[in-house]
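Peer 1: the following comprises the amino acid sequence and a computationally predicted model.
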Amino acid sequence: MKHSKVWFVTGASKGLGLSLVQQLLAQGYNVAATSRSKEELIRAVGYSSSFLPLTVDLNSETSIQKAIDETVNLFGQVDVVVNNAGYGLAGSLEELTDAEARKNFDINVFGTLNVIRRVMPYLRAQQSGHIFNISSIGGFIGTFPGFGIYCATKFAVEGFTEALSAEIKSFGIKATIVSPGYFRTQFLAASSLNVPAHPIEAYKEVRETQAFHQEIMNGNQLGDPDKAALALIQVAEAPEAPLHLFLGSDAYELAYNKINSVREELEAWKSVTISTAFEHQPAEA
């Protein structure tokens, strides 16, 4: 069965992006997919008249514009955009350099913004579309020692996507934040998880968290990326779309823990919270 919607997926040569492209092609969608290497995409996916592999530099709006133009020229439109490209960064705030932190923001945050900026004219013109921004449960809860910068990038994605959803609603365009838990991809492998060039050994909790993710969690994640891909397709085809989509039972539990924790703190400190207004001034006679 051939589907009419055209998908544009970034970071598609491995992990969730690759699973999504494979599932989409199997279901008969037209798919444009990006990576730093077009050849890497072709090796991973193969050749198909429904598949457009693209080499894209997410730090270059010119490169992104060219990719979107090629997609529209080949398939006639673009309907669903998945900003999936990104990478992990482990390290305490003190030991990560400015350059290491900014590089993570350049891809995870500004790369996503660059795609949105360049694809929106097409979506506005057709008065329809759906943008999925892939965040993380680490974009909703940040109490993971050693993942402060990575969490900060994902908190940023969640914040601007909430604003985006309100900005584009009147154009008939949807926006969804996707917050996965742990899925069995290469995300925790050395090729995707960067670590500090100059670690500070005094950070015991950071080293323990880093070792847990690299040596124990890696390869043992509960989440199936193929099922995550199917979930995205299901949401894209639904009449209504969630603003927040959590994926994985671990993400579900962690999200509720955060919600309950904030609720408890709100009530515990309510008297301080509401004590900050100006005192009522009686009206002059």
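Peer 2: Yep, that arrived.

Peer 1: going forward, measure contacts and count neighbours with C-alpha atoms only.
Peer 2: OK.

Peer 1: what's the distance between the spatially closest residue to Thr10 that is not a sequence neighbour and Thr161?
Peer 2: Beyond its immediate neighbours in the sequence, the residue positioned closest to Thr10 (C-alpha to C-alpha, 6 or more residues apart in numbering) is Thr34, lying 4.7 Å away. Using C-alpha to C-alpha, to the nearest Å, one gets 21 Å for the distance from Thr34 to Thr161.

Peer 1: hmm, back to that, my guess is the residue nearest to Thr10 contacts Val9. True?
Peer 2: Yes. Using C-alpha atoms under 8 Å, Thr34 makes contact with Val9 at a distance of 6.3 Å.

Peer 1: could you tell me the end-to-end distance of stretch 5-19?
Peer 2: With C-alpha to C-alpha as the measure, stretch 5-19 spans 18 Å from end to end.

Peer 1: what's in contact with that stretch?
Peer 2: Contact partners of stretch 5-19, identified using C-alpha atoms under 8 Å, 6 or more residues apart in numbering, comprise 20-21, 29-36, 40-41, 44-45, 71, 75, 77-86, 185-187, 225-226, 228-229.

Peer 1: just the ones of those residues in strands?
Peer 2: If you go by DSSP state E, the contacts of stretch 5-19 have Asn30, Val31, Ala32, Ala33, Thr34, Ser35, Val80, Val81, Val82, Asn83 in strands.

Peer 1: and the third one, how many residues sit next to it?
Peer 2: Residues within reach of Ala32, counting by other C-alpha atoms under 10 Å, total 26.

Peer 1: next one: the first one
Peer 2: Summarising burial for Asn30: neighbours were counted as other C-alpha under 10 Å, giving 25.

Peer 1: another structure for you, compare them:
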Amino acid sequence: MAPLIWLVTGTTSGIGKALIEHIVSRGDKVIASGRNIEARLGPLKSESLALLELDITAGRSNIAAAVAQAWSIFGHIDILLNNAGMSAMSSAEEASDEYISTMFNANLFGAMHVTTALLPYLRARGGGATIGFTSSSTAWTSLPFMSHYAASKAALSAYVEALHKEVSPLGIRCVAFECGGFPTHLGQPRESSSSSIAPPAFGSELYPAGLGALLSMFGSDPPRFMPGDLSKVAPRIVDVLKREGAAAGRPWAVRVVFGSDAHASIKQKCDEMLALLDRWKDVSYATDRDGYDHVTSSRYLETVSILEKE
């Protein structure tokens, strides 16, 4: 089979860098993108690995031009992985508009802009493509002092669900990878650029005890809170997007969880949410109009389902 062509964002460190090296090792070709990409990944360039300067916070027109350039490098793109993102800590009250805007541009709007820029090419080609997004277990389980990060990732995962329902009839599949703790540079501020403002360093003048308790928990045993292995997550992401290896023979999943910590915390959240739904069911039903039988349309439930039919 001919090698598949990948476009991956956020490849200068962490999961992204591990991914591009693994993709090439599997016989595919990859366009690795990021900021200051030539300076940071120049030695990795080869016939199978091209570099593309791309700041996903640079705005729609700049991103559209970069995506057009990416398409021309190998003639097409089979798999897009929106991996670029950022993380930082701040209390909800102390976060500035610049901090919030940077967070959502990096984690949500940038991925949206890259995706919408590429979709016309994928539709014109007739489908058969796959789009992945690196999300987070905090999309389900918000942590204090990470409200904006969690909100941006929750919005991203919700976007992926809806997008998949829209484009899957065209033969384009989408998936959000909801990762637990991995030893990456996500918590470090973005370096300065003309299109982004670095978030402040960790700290809180108004809630020092609360933030201190959270940092103390993570600092008490860092490996316990970051069980992920970058050398293991990259192969699993590629397996899912290519439907090979660990993903072979499984129905498509629009949300895939990585990490035992992510699995445990999301399962706890689902169990707790079911308990809350049961406790408050009478209040929920009490808002229906008089005479309604409280039976939800099966067509609606099928439309919002995230499970693929086997």
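Peer 2: Okay, I see it. Being a predicted model, the structure only gives us computed values, none of them experimental.

Peer 1: and Phe246 of structure 1, how many neighbours?
Peer 2: Counted with other C-alpha under 10 Å, the neighbours of Phe246 of structure 1 add up to 22.

Peer 1: what's the match for it in structure 2?
Peer 2: Under the alignment by TM-score structural alignment, Phe246 of structure 1 pairs with Val257 in structure 2.

Peer 1: from Tyr292 of structure 2, how far off is that match?
Peer 2: Taken as C-alpha to C-alpha, the spacing of Val257 of structure 2 relative to Tyr292 of structure 2 amounts to 38 Å.

Peer 1: just the strands in structure 1 please.
Peer 2: When secondary structure is read from DSSP E, structure 1 shows strands at 6-9, 30-35, 51-55, 80-83, 88-89, 129-134, 173-180, 193-194, 244-247.

Peer 1: mean offset of the fourth one relative to structure 2 (after superposition)
Peer 2: Once the two structures are superposed, the average separation between strand 80-83 of structure 1 and the matching residues of structure 2 is 0.6 Å (mean C-alpha distance after the TM-score superposition for structure 1).

Peer 1: do the longest one as well
Peer 2: Here strand 173-180 of structure 1 is compared with structure 2 after superposition; its mean distance to the aligned residues, by mean C-alpha distance after the TM-score superposition for structure 1, is 0.4 Å.

Peer 1: quick one: that strand to strand 129-134, angle?
Peer 2: An angle of 20 degrees separates the directions of strand 173-180 of structure 1 and strand 129-134 when computed by axes from the mean of the first three to the mean of the last three C-alpha atoms, to 10 degrees.

Peer 1: what's strand 173-180 of structure 1 aligned against in structure 2?
Peer 2: The counterpart of strand 173-180 of structure 1 in structure 2, counting by TM-score structural alignment, spans residues 172-179.

Peer 1: can you name the residues in contact with that stretch?
Peer 2: Under the criterion C-alpha under 8 Å, 6+ apart, residues 122, 127-137, 139, 157, 160-161, 163-164, 167-168, 237, 253-259, 262 lie in contact with stretch 172-179 of structure 2.

Peer 1: gap between the residue lying closest to Ser135 of structure 2 once chain neighbours are set aside and Val233 of structure 2?
Peer 2: Distance criterion C-alpha to C-alpha, 6+ apart; nearest residue to Ser135 of structure 2, sequence neighbours excluded, is Glu178 at 4.6 Å. In this structure, Glu178 of structure 2 and Val233 of structure 2 are 11 Å apart, going by C-alpha to C-alpha.

Peer 1: next: Arg190 of structure 2.
Peer 2: For Arg190 of structure 2, the distance to Val233 of structure 2 (C-alpha to C-alpha) stands at 23 Å.

Peer 1: ok, Asp78 of structure 2 next?
Peer 2: Using C-alpha to C-alpha, Asp78 of structure 2 is found at 20 Å from Val233 of structure 2.

Peer 1: likewise Ile37 of structure 2?
Peer 2: Spatial separation of Ile37 of structure 2 from Val233 of structure 2 under the definition C-alpha to C-alpha is 22 Å.

Peer 1: cool, and Val160 of structure 2?
Peer 2: According to C-alpha to C-alpha, Val160 of structure 2 stands 20 Å off from Val233 of structure 2.
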